[in-house]
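A.B. asks: Dropping the sequence and predicted coords here.
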Amino acid sequence: MPAPTQRLAKPARREQLLDVAMTIVRERGADELTLLTLAEAAGVSRPIVYDHFGTRPGLLLALYQRLEQRHRAETARALRDAEPAPAAVAGVLSAAYFACATEMPEFTAVSAALKGDREMEARQRELLEHYTELMAGALRPYSSLEPAALQLRCVGVLGAAESIAAELNSGRIGAPAAVAALTDLIAGGW
């Protein structure tokens, strides 16, 4: 068993546990992440981990939220620097999406691990809606679609992006091809 860790304030301990959980997912996969394996790897007692996350789905959702917030923040930052043109915005959105897929491979593993639990899928859906709102907001100045139609189009594009990411992650295509394909899908028909 690892040596006991220093006493941390609750928010700092939560961040430390999420860091360790991310390492477990990256190195061993999401199936290996349990509250027990997290407690052992972090060198804390099981009650501490249970106090922070309650259940394995709660832990997975906390990881998903962290990754999604980081991805959304990086996308928003890239959009602020984008040239104000539809193709440029589409390119930024595409590059940011696939940067997440390649730089945060845990995102896909954690997302897949949340499937099948209705409550967790509903909360995951809320986070997806935040991302589609960001995307729709970036595209709104270039679109003649009504807001609801634009939002739905963004949902569809993200579904396509997920499929393209699967191709990228399997090695069947490279990042430039993935970005180009998604950029074309985003830029067309707004």
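C.D. replies: Arrived safely.

A.B. asks: going forward, measure contacts between C-alpha atoms and count neighbours the same way
C.D. replies: Noted.

A.B. asks: tally of neighbours for residue 159?
C.D. replies: Number of residues near residue 159 (other C-alpha atoms under 10 Å) recorded here: 12.

A.B. asks: want to compare, so here's the second one:
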Amino acid sequence: MSPTAAPSKRLPKAERREQLLETAMTIVREQGTDALTLGYLAERAGVSKPIAYEHFGTRSGLLIALYRQIDERQAATLAQDFERTSKRLADVAVLMGDSYMSCFRTAGPECHAIFAALKGDEEMERVQRDMTQGYVRMYRDLLAPYSKVGDAELLRRCVAIIGAGEALSREMSLGRIEETQAAATLANLIAGLVARA
């Protein structure tokens, strides 16, 4: 602990993990991913190093936990929004485009920085594959009622949608395109891919 950090009160494990993740995201936002180590996280959070290591194991484990948190928030937001939207393809496509870009706006450029810091990490490659497969299935389920193609082709088109969303969100986070433009382009792509036989 740093001499200036006040001792942290004892929290239940889940709350402590959430506090550590919030602190880690603040570090990434303020100083970049290079500054994020488990030791520095512990210092900033006002806990001992063993507590940070107990929660994440390694720096990669911490970065992966941050990436998963962003992903879980995106999935939850999309599911909630889908419940409230009309069930027409155009509306669903707009919802998906808006939700995708909103996630990256709220996560900020930190999301791409976290992913970049994990490039080449074997565990992250596995996590990324699992997350992508989860989104492919989620998108397929959302879009299946409107699809004019079989399940296998719809799955491949959902892979393309996710790839396009990644590219558009990266351009948006770099300030090269506006969020509304990125969301509209993704929505148009979704509607076109799903409606086309």
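C.D. replies: On my side now, so go ahead. Bear in mind the structure is a predicted one, so any value in this text is a computation, not a measurement.

A.B. asks: After superposing, what score do the chains get?
C.D. replies: Here the TM-score for the pair of chains, by TM-score structural alignment, normalised by the length of structure 1, is 0.95; 190 aligned residues with a C-alpha RMSD of 1.2 Å.

A.B. asks: who's in contact with the most centrally placed residue in structure 1?
C.D. replies: Centrality entry for structure 1: nearest residue to the mean C-alpha point is residue 68, 3.6 Å, by C-alpha atoms, centre = their mean. Counting by C-alpha atoms under 8 Å, 6 or more residues apart in numbering, residue 68 of structure 1 touches 107, 127.

A.B. asks: Which element, helix or strand, includes it?
C.D. replies: In the assignment (DSSP states H and E), residue 68 of structure 1 maps to helix 56-80.

A.B. asks: Find me the equivalent region of the helix or strand that that helix is followed by in structure 2.
C.D. replies: The C-terminal neighbour of helix 56-80 of structure 1 among helices and strands, as given by DSSP H and E, is helix 86-103. Helix 86-103 of structure 1 corresponds to residues 89-106 in structure 2, going by TM-score structural alignment.

A.B. asks: Alignment lookup: residue 140 of structure 1 to structure 2.
C.D. replies: In structure 2, residue 140 of structure 1 lands on residue 144 (TM-score structural alignment).

A.B. asks: so what corresponds to residue 45 of structure 1 in structure 2?
C.D. replies: If you follow residue 45 of structure 1 across to structure 2 using TM-score structural alignment, you land on residue 48.

A.B. asks: any idea how far that match is from residue 16 of structure 2?
C.D. replies: 12 Å (C-alpha to C-alpha, to the nearest Å).

A.B. asks: where exactly do the strands run in structure 2?
C.D. replies: Counting by DSSP state E, structure 2 yields no residue ranges for strands.

A.B. asks: Tell me where it has helices.
C.D. replies: Under the criterion DSSP state H, helices of structure 2 are mapped to 13-31, 38-45, 49-56, 59-84, 89-107, 110-117, 122-143, 151-173, 179-195.

A.B. asks: residues in contact with the second one?
C.D. replies: Residues lying outside helix 38-45 of structure 2 but in contact with it, judged by C-alpha under 8 Å, 6+ apart, are 1-2, 5, 8, 19-20, 23-24, 27, 48-49, 51-53, 58-59, 62.

A.B. asks: One more pass at 10 Å, please.
C.D. replies: Applying C-alpha atoms under 10 Å, 6 or more residues apart in numbering, the contact partners of helix 38-45 of structure 2 are 1-8, 16, 19-27, 35, 37, 46-53, 55-62.

A.B. asks: Kindly report the same for the first one.
C.D. replies: Contacts made with helix 13-31 of structure 2 from outside it, assessed by C-alpha under 10 Å, 6+ apart, are listed as 8-11, 32-38, 40-42, 44-47, 51-52, 54-56, 62-63, 65-67, 69, 107-111, 113-114.

A.B. asks: Weed out the non-buried ones from these.
C.D. replies: Listed as buried from the contacts of helix 13-31 of structure 2 are 32-33, 36-38, 40-42, 44-47, 51-52, 55-56, 62-63, 65-67, 69, 107-111, 113-114; burial here means 16 or more other C-alpha atoms under 10 Å.

A.B. asks: quick one on the thing from earlier: now the common contact residues for residue 48 and residue 16 of structure 2.
C.D. replies: residue 8.

A.B. asks: what about residue 100 of structure 1, how many neighbours?
C.D. replies: Look at residue 100 of structure 1: counted by other C-alpha under 10 Å, it has 22 neighbours.

A.B. asks: what does residue 71 of structure 1 align to in structure 2?
C.D. replies: Aligned partner of residue 71 of structure 1 by TM-score structural alignment: residue 74.

A.B. asks: Just give the nearest non-adjacent residue to that match, would you?
C.D. replies: Of all residues not flanking residue 74 of structure 2 in the chain, residue 103 sits nearest, at 5.6 Å (C-alpha to C-alpha, 6 or more residues apart in numbering).

A.B. asks: Contacts only, for that neighbour.
C.D. replies: 70, 71, 73, 74, 75, 77, 78, 111, 169.
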